[in-house]
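Chemist: only geometry, no sequence info:
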């Protein structure tokens, strides 16, 4: 059974203090792969980081990466992974019209990067992006990045995505462009293993 550590209790004072002053964003977690449309739980960025950082999905991630890149076999293995909807909680199923509570976050998928390590360093050091970066980890296939960011609460999900994509295009060109599917509010973000996953300390890391 998948268990998530509580955000309060057992975490040494600083998390409890932060919780009192900051309401953690929450989004839906789905077990059993992309064909599971009903959410299993609502989780926080810290809880997702715990899952990604832990060895829970290490074997599944290694197994996926053994399949040839771009193959149907790899795609099917990815679809079997658990996933989240960073934009918020959904009910009764994941669908654009079923958003219950927005999280204030969005996810950017960077696929087929020529140098994942360099791209990671670039995003983490970008002075405009960095204050809003929440969570960053290597994608299941090992050739991309998943990046959760805080969104402008006064703008729509689509406007936020387009603004970020436009900024990245202007600053870094086509080498660092997010997948256009990120404009979908119900966008699924697959969970995998990354021992070096990065979490903004403001979110309980």
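Modeler: Sure thing, it's come through. Predicted model only: the values in this text are computed from it and were never measured.

Chemist: drop to CA atoms for contacts and neighbour counts, all remaining ones
Modeler: Noted.

Chemist: residues touching residue 38, list them.
Modeler: Going by C-alpha atoms under 8 Å, 6 or more residues apart in numbering, residue 38 touches 30, 91, 92, 93, 94.

Chemist: Among the residues you listed, which one has the most neighbours?
Modeler: Within these, neighbour counts (other C-alpha atoms under 10 Å) peak at residue 30, which reaches 26 neighbours.

Chemist: Comparison target, given below:
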């Protein structure tokens, strides 16, 4: 493989790893990037007094950078690297290839070469992944004080397991809506996907998780909608599972609350879903402390970046 910009982009997650590699030089003991969909939350910019103004977004399969304060501070991963290394052209590409252990253009004799360089640690070239955390509550829903703080991966594993299979199957046999509602409220543990709370109340929010729950009810073709959501053009799916009732979906997607409020995001996304999918969503999602019951779904989907 010839050493050029495209070869490096192909081996660095569209250039994202170049940014994380350089930023770790300046901030070695910090999580330098938080990826959400096709962009990162504002990060520290070493070229703007370490302010949280650095923005990265994937445009046509290349992560481009900009600054929230400096209009003229923008470019591609190689221009960002040039600011750090003070190199350009082939010298810069060779520097990145060497420092990031990309090994582009190197010839290997698996059996004959006794001086193979030491392999980098597996995490060396991976961007830092922030795993969202939020509050977990024991049933019944009238209990408003959390048991613990859990991660998105932990909830994925719980939903995928058989722990809640029996009660999920039992709920789906109950025909009377009021009886089913009471059963669900009394038997199912729940989480507040949008954040960590001291108690389940919007005013008791400690930390927003960067997640928003979209609730679809009474869906005729669950698999069709599931496929559509997983391939949505604008929103990346963090978690997707069938609701306890069995006739709906819970779609957990990322939002950046540094750009707008939880409620504004919900209203905008609800309008988007109405226009694109001709579906109405449960308006309770606008509440940041919204409770989401945890059923059993062996086919639950989680964004592969967390696994």
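Modeler: Alright, I've got the coordinates. No experiment lies behind these values; they were computed from the predicted model shown.

Chemist: okay if I get the contacts of residue 38 of the first structure as a markdown table plus distance to residue 67 of the first structure?
Modeler: Shown next, in a markdown table, are the contacts of residue 38 of the first structure (distance: C-alpha to C-alpha, whole Å):
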| residue | distance to residue 67 of the first structure |
| --- | --- |
| 30 | 24 |
| 91 | 33 |
| 92 | 33 |
| 93 | 30 |
| 94 | 28 |
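
Chemist: which of those map to contacts in the second structure?
Modeler: Retained in the second structure by both residues aligned by TM-score structural alignment, their matches' C-alpha atoms under 8 Å are the following of the contacts of residue 38 of the first structure: 30, 91, 93, 94.

Chemist: Narrow those to those in strands?
Modeler: Judged by DSSP state E, these include residue 30 as members of strands.

Chemist: Dump the kept ones among the contacts of residue 38 of the first structure to a markdown table, plus distance to residue 177 of the first structure.
Modeler: Formatted as a markdown table, these follow (distance: C-alpha to C-alpha, whole Å):
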| residue | distance to residue 177 of the first structure |
| --- | --- |
| 30 | 27 |
| 91 | 30 |
| 93 | 29 |
| 94 | 25 |
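
Chemist: Pull the most distant pair out of the kept ones among the contacts of residue 38 of the first structure.
Modeler: 30 and 91 (11.4 Å; C-alpha to C-alpha).

Chemist: Can you list the residue ranges for strands in the stretch 151-300 of the second structure?
Modeler: 190-192, 195-197, 205-208, 211-216, 239-242, 249-254, 292-293 (DSSP state E, counting those that start in this stretch).

Chemist: Now do the second one: which range of the first structure does it align onto?
Modeler: So the one you mean is strand 195-197 of the second structure. Mapped onto the first structure using TM-score structural alignment, strand 195-197 of the second structure spans residues 88-90.

Chemist: ok, average deviation of the matching stretch from the second structure?
Modeler: Compared with the second structure after fitting, stretch 88-90 of the first structure deviates on average by 0.3 Å (mean C-alpha distance after the TM-score superposition for the first structure).

Chemist: Could I get the full set of strands for the stretch 1-150 of the second structure?
Modeler: 35-36, 39-45, 51-59, 62-67, 74-75, 133-137, 148-151.

Chemist: ok, the counterpart of residue 125 of the first structure in the second structure - how many residues close by?
Modeler: When the second structure is aligned by TM-score structural alignment, residue 125 of the first structure is paired with residue 231. Residues lying near residue 231 of the second structure (other C-alpha under 10 Å) number 12.

Chemist: mean per-residue distance, the top helix by length along the first structure to the second structure?
Modeler: For the first structure, the longest helix by residue count, based on DSSP state H, is helix 157-172. Compared with the second structure after fitting, helix 157-172 of the first structure deviates on average by 0.8 Å (mean C-alpha distance after the TM-score superposition for the first structure).

Chemist: residues in the second structure matched by that helix, start to end?
Modeler: With TM-score structural alignment as the criterion, helix 157-172 of the first structure aligns to 262-277.
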